[in-house]
Structure formats: structure tokens, C-alpha cells
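Asker: Output the structure for:
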Amino acid sequence: MKFTKMHGCGNDYVYVNCFTEKVDHPEETAILVSDRHFGIGSDGLILIKPSDVADFEMDMYNADGSRGAMCGNGIRCVAKYVYDNGLTDKTRITVSTGSGIKTLDLSVENGCVKTVRVNMGSPVLEAEKIPVVSDTSRVISQPITVAGKDFFYTALSMGNPHAVVFLDDVENLKIEEIGPEFEHHRNFPDRVNTEFIKVIDDHTIQMRVWERGSGETLACGTGACAAAVASILNHKVSSRKVSVLLRGGELQIEWAGEGQPVYLTGPAVTVFTGEYPAGK
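Answerer: The predicted model follows:
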């Protein structure tokens, strides 16, 4: 199986061109290739496929083999792959995902994609649709007890469920302990991605993220969108353009308000190509 490893702000995936390759057992393959000691090493597997409804299809799997609906960092790398490898010459493309069709605008320098702006769609705020168990129709700055500690969280979906928690300090957070507790909390029937946020100023936030099925990652595109939306809803920032500082880099998020789409802009990088298993 020929593959390309790519990343967006350190959120790395193994990409397979399914126009020419076939992956029979993607769930099992995702687990094998994601292993950072015995595999290629990644946050998951993304298959780039033909589509009847868009220019391309993104079929993604987390590191534990579970299927993902959407990945903001992953889809930017899909755009880079298809352009840089000659599958398209368009600088605006559509990609079908588990959470709908996304439109991407590609910024090209010297024949290669450098950054991508993605229309991520409108955030879902209705608790039932996220889904999240709640006595209220929306969950904005609601209390929750996790592992015996009290927090306030805001829940929304960007094609996958998110819980955003504001803290005074995220650097010293023991995310490997609290992250799994949030992920498997009874309030989240489909598990949840959790963003831990420190507000820097009126247009900048710092974020660490625990992704369901992958653990802590250096970046999460849908999580950055969720964090920016939650920051605006909770009046933590005054700007509709929010810079999100992640462990793997910086993403720019724009949201005009309810009923409007969220736009995500960030880099896409090719790391290396290869064949798995090596030498076969």
C-alpha cells in the first residue's frame, strides 16, 4: 500500500490515494499504521476516494480504528494532496465527508498548496443533535463534574461532538488523566472531543485538545472551530476572527454568528511518502 504522511499543525495522518490503491480493512489498517513504535505513526488514516457528489471524498479513521466524520486539519491535507499530485488543477474544490460536503479554497505558491481555507459549515448548538445529555436545549457554560472535579463546559458539533472548557492554565493540565474522563462521560453518548482553553486576549486563545479515539493531538481543526465559537458565545473574545494557538501551530477561525458558516484557515504539509509494509 503506497501512502503519504501529511500534517496540519502537527495533526498527522496517513493518506492513501484510493484512485489507485485499495484498502480492504480500513479499521484494522488505521490501527496498524497509526502505531508510533511499530507502524508509520499518525493520528489516523485518511482515504482519498472518487465521489459522485463532490470533487473528492475523504474517508477517515482514528488511531483506534473508529470512524471519524470530519477533520479540519485532515481535509486541508486532502486538498494539498490532490492538487500537488495532479488529481485536480482547481484552486476551489469540494470534498465529501461524513459530515457533509465541504468547500475548500487553496492558496498555491510555486506550484504547491501552502494554506487552505475551509468552509466548515454552521456549528450545531442543539443538545440533542450534538449529541449531549442535558436538561436544556443548549449547553453553554453549563456545570459538569468529571473525575470528582467541577468544570463549566460549552457543547457543540462541527460534524463531530465537542466540549469546550475554559481554564486559567492549560500548560500544566494533566490532560492524559482528565481527557479520557471527559471522552467517556455519561453526558456524551457518542464520546466527545474536549478542548481546554486559556484566553490570551480579545482575539487569541490557547488550546489543548483530547480527541476521541486518538488522545491528545498537537492540533484539531474542528476543535479549533468549536473553541472559537464557544469563545464568542461566552463573550471571552470580542473579535469574530480568532487566532487559536495549538501545540502544533496556529489556526485562524472566522465566524460571523449564528446561522453562519465557520471558516478555518491553516497550513498543510507533506512529510514523506512510502510503502506499507516497507519492502513488500
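
Asker: going forward, measure contacts and count neighbours with C-alpha atoms only.
Answerer: Fine.

Asker: Helices of this structure, start to end?
Answerer: 26-34, 72-84, 175-183, 221-233 (DSSP state H).

Asker: And the second one, what does it pack against?
Answerer: Identification of packing neighbours for helix 72-84 by 3 or more CA pairs under 8 Å, 6 or more residues apart in numbering; DSSP states H and E yields strand 2-8, strand 11-17, strand 100-109, strand 112-119, helix 221-233, strand 262-267, strand 269-275.

Asker: quick revisit: quickly compare the helices of the chain and say which is most buried.
Answerer: Comparing the helices of the chain by mean neighbour count (mean count of other CA atoms under 10 Å), helix 221-233 comes out on top with a mean of 27.

Asker: that older thread, and the helices of the chain: which comes nearest V124?
Answerer: Proximity to V124 (CA to CA) singles out helix 221-233 among those, at 9.7 Å.

Asker: The closest one versus strand 11-17: what angle between them?
Answerer: Helix 221-233 runs at 130 degrees relative to strand 11-17, counting by axes from the mean of the first three to the mean of the last three CA atoms, to 10 degrees.

Asker: Show residues contacting helix 221-233.
Answerer: Applying CA atoms under 8 Å, 6 or more residues apart in numbering, the contact partners of helix 221-233 are 70-74, 123, 140, 154, 156-160, 162, 164, 193-195, 197, 205, 207, 209, 237-240, 242, 244, 251, 253, 255, 262-264.

Asker: Pull out the buried residues from those.
Answerer: 70-74, 123, 140, 154, 156-160, 162, 164, 193-195, 197, 205, 207, 209, 237, 239-240, 242, 244, 251, 253, 255, 262-264 (16 or more other CA atoms under 10 Å).

Asker: follow-up on the earlier one: tell me the most buried of the helices and strands packed on helix 72-84?
Answerer: Of these, helix 221-233 is the most buried (mean count of other CA under 10 Å), at a mean of 27.

Asker: and the angle from that helix to strand 262-267?
Answerer: Going by the same axes, to 10 degrees, helix 221-233 makes 130 degrees with strand 262-267.

Asker: roughly how far is stretch 223-236 from the heart of the chain?
Answerer: Remark: stretch 223-236 is offset 15 Å from the chain centroid, using CA atoms, centre = their mean, to the nearest Å.

Asker: Endpoints of stretch 268-280, how far apart?
Answerer: With CA to CA, to the nearest Å as the measure, stretch 268-280 spans 29 Å from end to end.

Asker: Here is a second sequence; please produce its structure as well for comparison:
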Amino acid sequence: MGRFSKMHGLGNDFVVIDARADAVGMTEARAQAIADRHAGIGCDQLILIGESDKADVSMRIFNADGSEVEACGNATRCVPLFVGRDVTIETKAGLLDAKAVDGGASVDMGAPRFEWDAIPLAYAMDTPAMPVSWEDLPAPAAVNVGNPHVIFFLDDLDGVDFERLGPLIEHDPLFPRRVNVNFAQVVGDNHIRLVVWERGAGLTRACGTGACATAVAAIRRRMMAGPVTVSLPGGDLLIDWAPGGTIRMTGPATHVFDGEADWSRF
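Answerer: Purely as a prediction, here's the structure:
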């Protein structure tokens, strides 16, 4: 039997498995089965915490569809709570620093990337305001914050068909590794309302990397200066970034319960 914790960051929920003592052979099919909300445990992402020779721990991230991805901001905030102390974390997106704060954690998410081939895009173009769009959406921005994001700044989010537009854009050939799709609305000084169609997971209550990418895109377009409050359906995140620096994300992380499971049954 293997132990796991159910955790969430603003309702973006995770099954977190400690693989440091007992290795878990994770495949796409197994991750998908564990994430299934009807026949499995249920989660937006499955998180494997492992040993690292570069940091305190390593973190692998699997979306609900079984695909392994590079980064997950909400999950990163859960790691110091899961481990029980401030930690450095080795991820496919690089080394991250996570510190516990009252009710959650503050994470240095590293520096954003803006080059077209770092997003990545299928061909060269400007990324602050891409010369492309879909239907009547405005020209988006693209940012890589460890994983790829495209951001649309809209006058009004109400009435947007996220469930139709999200997968249409996620799977567009312009994005060879698919993309996370952010629909944003400026609602006040340094305040953004955000809905995210997450690559491999669909609509989620919150997306930490999406909040980071959206705040960075807004600051880069000189729409506002940091720190930026990003309001997602699950709650608020505080994102701070200045050009040339790294992104600091602060927000809640919650431990829900612990459990045991036989991973060979998935």
C-alpha cells in the first residue's frame, strides 16, 4: 500500500504521492486512472515527490489526462506544506524555492521567457501581441513560465464560451506542445480577473502558472505594475514581477486528507 495526501490550491486539487521512500512506477495510463474522479481518487494533477541531488526534493507533475508537464504553480505551493518545511524543488521547469507563509506558501517561480521558440510556437512572431487570433478574440500575448501560456485580455469575461474556445486553442498547430489558455479581464488597478483552460486538464478552479503568465503579460504591456492581484474562480493569488527579474507567487495551499492505495490496481 502506498500513502498519498489530497491537497489543493484555491480548489485546483492534487493527489500528492511521496516516492522518496517507496518508488512508484508512474505511467500515463496509471496517472489518468488515479486522477479519474469516478473510478480513481480524483484530481486535476497527480504530483510525485522524489529525491533530488540538486534540491531538497524533486516534483513530477501529471495532468488528469496522464500527460506529464513541466510546471504547476498551485501544486508548488503545496510542497512545503506536504514536506513540513521550506524547500527547494527540482522540476522540469528548473529549480524553484517555496516558503511557507500563513495559510499557504510563497514561491519564486523563476524568470519568464518570451522568445517565440521558448514558448514554443511553431514559427517566429512577436509575443507581446501576437499577430494571430481566433474568431473575435483580440490579439493575445504568449509567455513561458516553465510551461506555455497564451493570454487574451478581454473587456468582459461573461458570456465567453471557454469550453469551446479552450480546446480549440490548446490544440492549435501553432503550439507544438499545446498551450494553457488564459482569458483575462482587468477589473481594477493592479487587479485581474482570470479564467484558465488548462492544458491536459480543462477548466480548473485556479491555475498558478496561468496567474503568473497573465500578470507578467499585463506588466509587459504596461497595463499595470506589480504586485498584481489575480482573481480566479477559486480565489486570489498575488503575483509580483519586474522586468528582468523572477516571478514571486503567493497564495493559499490546503491539506484535505491522507489515504492509502494499492498503486498496482490502477
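
Asker: what's the TM-score here?
Answerer: Once superposed, the chains reach a TM-score of 0.94 (TM-score structural alignment, normalised by the length of the second structure), with 263 aligned residues with a CA RMSD of 1.6 Å.

Asker: re the thing from before, which of the helices and strands packed on helix 72-84 of the first structure sits closest to S66 of the first structure?
Answerer: Of these, nearest to S66 of the first structure by CA to CA is strand 11-17, at 14.0 Å.

Asker: Residues contacting that closest one, please?
Answerer: 1-7, 33-34, 40, 42-49, 73-74, 78, 217-220, 248.

Asker: and if we set it to 7 Å?
Answerer: Outside strand 11-17 of the first structure, the residues that touch it by CA atoms under 7 Å, 6 or more residues apart in numbering are 2-7, 42-49, 73-74, 217-220.

Asker: same thing with stretch 103-122 of the first structure?
Answerer: 76, 80, 84, 91-95, 102, 259-268.

Asker: Repeat that for stretch 87-96 of the second structure.
Answerer: By CA under 7 Å, 6+ apart, stretch 87-96 of the second structure touches 52, 54-60, 70-71, 80, 97-99, 108-110, 146.

Asker: same deal with stretch 18-36 of the first structure?
Answerer: Contacts of stretch 18-36 of the first structure (CA under 7 Å, 6+ apart): 1, 39-45, 47-50, 61-66.

Asker: change it to 10 Å
Answerer: Applying CA atoms under 10 Å, 6 or more residues apart in numbering, the external contacts of stretch 18-36 of the first structure come out as 1-3, 12-14, 16-17, 38-50, 57, 59-67, 87, 214, 276-277.

Asker: ok, now stretch 153-160 of the second structure?
Answerer: Contacts for stretch 153-160 of the second structure (CA under 10 Å, 6+ apart): 137-141, 182-187, 192-195, 214, 217-218.

Asker: Would you mind measuring from the residue nearest to K80 of the first structure when sequence neighbours are not counted to A63 of the first structure?
Answerer: Spatial nearest neighbour of K80 of the first structure, chain neighbours left out: V113 (5.3 Å); criterion: CA to CA, 6 or more residues apart in numbering. Separation of V113 of the first structure from A63 of the first structure (CA to CA): 26 Å.

Asker: One more: F38 of the first structure?
Answerer: Taking CA to CA, one finds F38 of the first structure at 13 Å from A63 of the first structure.

Asker: Who has more neighbours out of the two?
Answerer: The neighbour comparison of F38 of the first structure against A63 (other CA atoms under 10 Å) goes to A63, with 26 against 9.

Asker: Tally up the residues packed near the residue nearest to the more buried one when sequence neighbours are not counted, please.
Answerer: In space, and not counting its chain neighbours, A63 of the first structure is closest to G44: 4.3 Å by CA to CA, 6+ apart. Neighbourhood size, G44 of the first structure [other CA under 10 Å]: 30.

Asker: And G44 of the first structure, what's its match in the second structure?
Answerer: G44 of the first structure maps onto Q45 of the second structure when the alignment is built from TM-score structural alignment.

Asker: OK, contacts around that match?
Answerer: 8, 12-16, 31-32, 34-35, 61-69, 72, 75, 200-201.

Asker: conserved subset of those residues in the first structure?
Answerer: Contacts conserved in the first structure for the contacts of Q45 of the second structure, using both residues aligned by TM-score structural alignment, their matches' CA atoms under 10 Å: 12-16, 31-32, 34-35, 61-69, 75, 200-201.

Asker: P112 of the second structure and G244 of the second structure, how far apart?
Answerer: 9 Å.

Asker: Leaving out sequence neighbours, find the closest residue to the aligned partner of S99 of the first structure in the second structure.
Answerer: Alignment note (TM-score structural alignment): S99 of the first structure maps to A93 of the second structure. Spatial nearest neighbour of A93 of the second structure, excluding adjacent residues (CA to CA, 6+ apart): G146 at 4.5 Å.

Asker: which residues does the corresponding residue of the first structure for the one you found contact?
Answerer: Here G146 of the second structure is matched to G159 in the first structure, going by TM-score structural alignment. Contact analysis of G159 of the first structure by CA under 10 Å, 6+ apart lists 68-71, 97-100, 120-124, 130, 222.

Asker: switch to 8 Å and redo it
Answerer: With CA under 8 Å, 6+ apart, G159 of the first structure has these contacts: A69, M70, G98, S99, T222.

Asker: again, but for Y263 of the first structure
Answerer: R117, V118, N119, M120, G121, C225, I253, E254, W255.

Asker: Please pull up the equivalent of it in the second structure.
Answerer: Counting by TM-score structural alignment, the partner of Y263 of the first structure is R248.

Asker: ditto for M207 of the first structure
Answerer: Taking TM-score structural alignment, M207 of the first structure has L194 as its aligned residue in the second structure.

Asker: Just confirm that match contacts T229, I think it does.
Answerer: No - applying CA atoms under 8 Å as the test, L194 of the second structure and T229 come out as separate, 10.2 Å apart.

Asker: what's the distance between R265 of the second structure and M7 of the second structure?
Answerer: Counting by CA to CA - R265 of the second structure and M7 of the second structure are separated by 22 Å.

Asker: Kindly report the same for P173 of the second structure.
Answerer: 34 Å.
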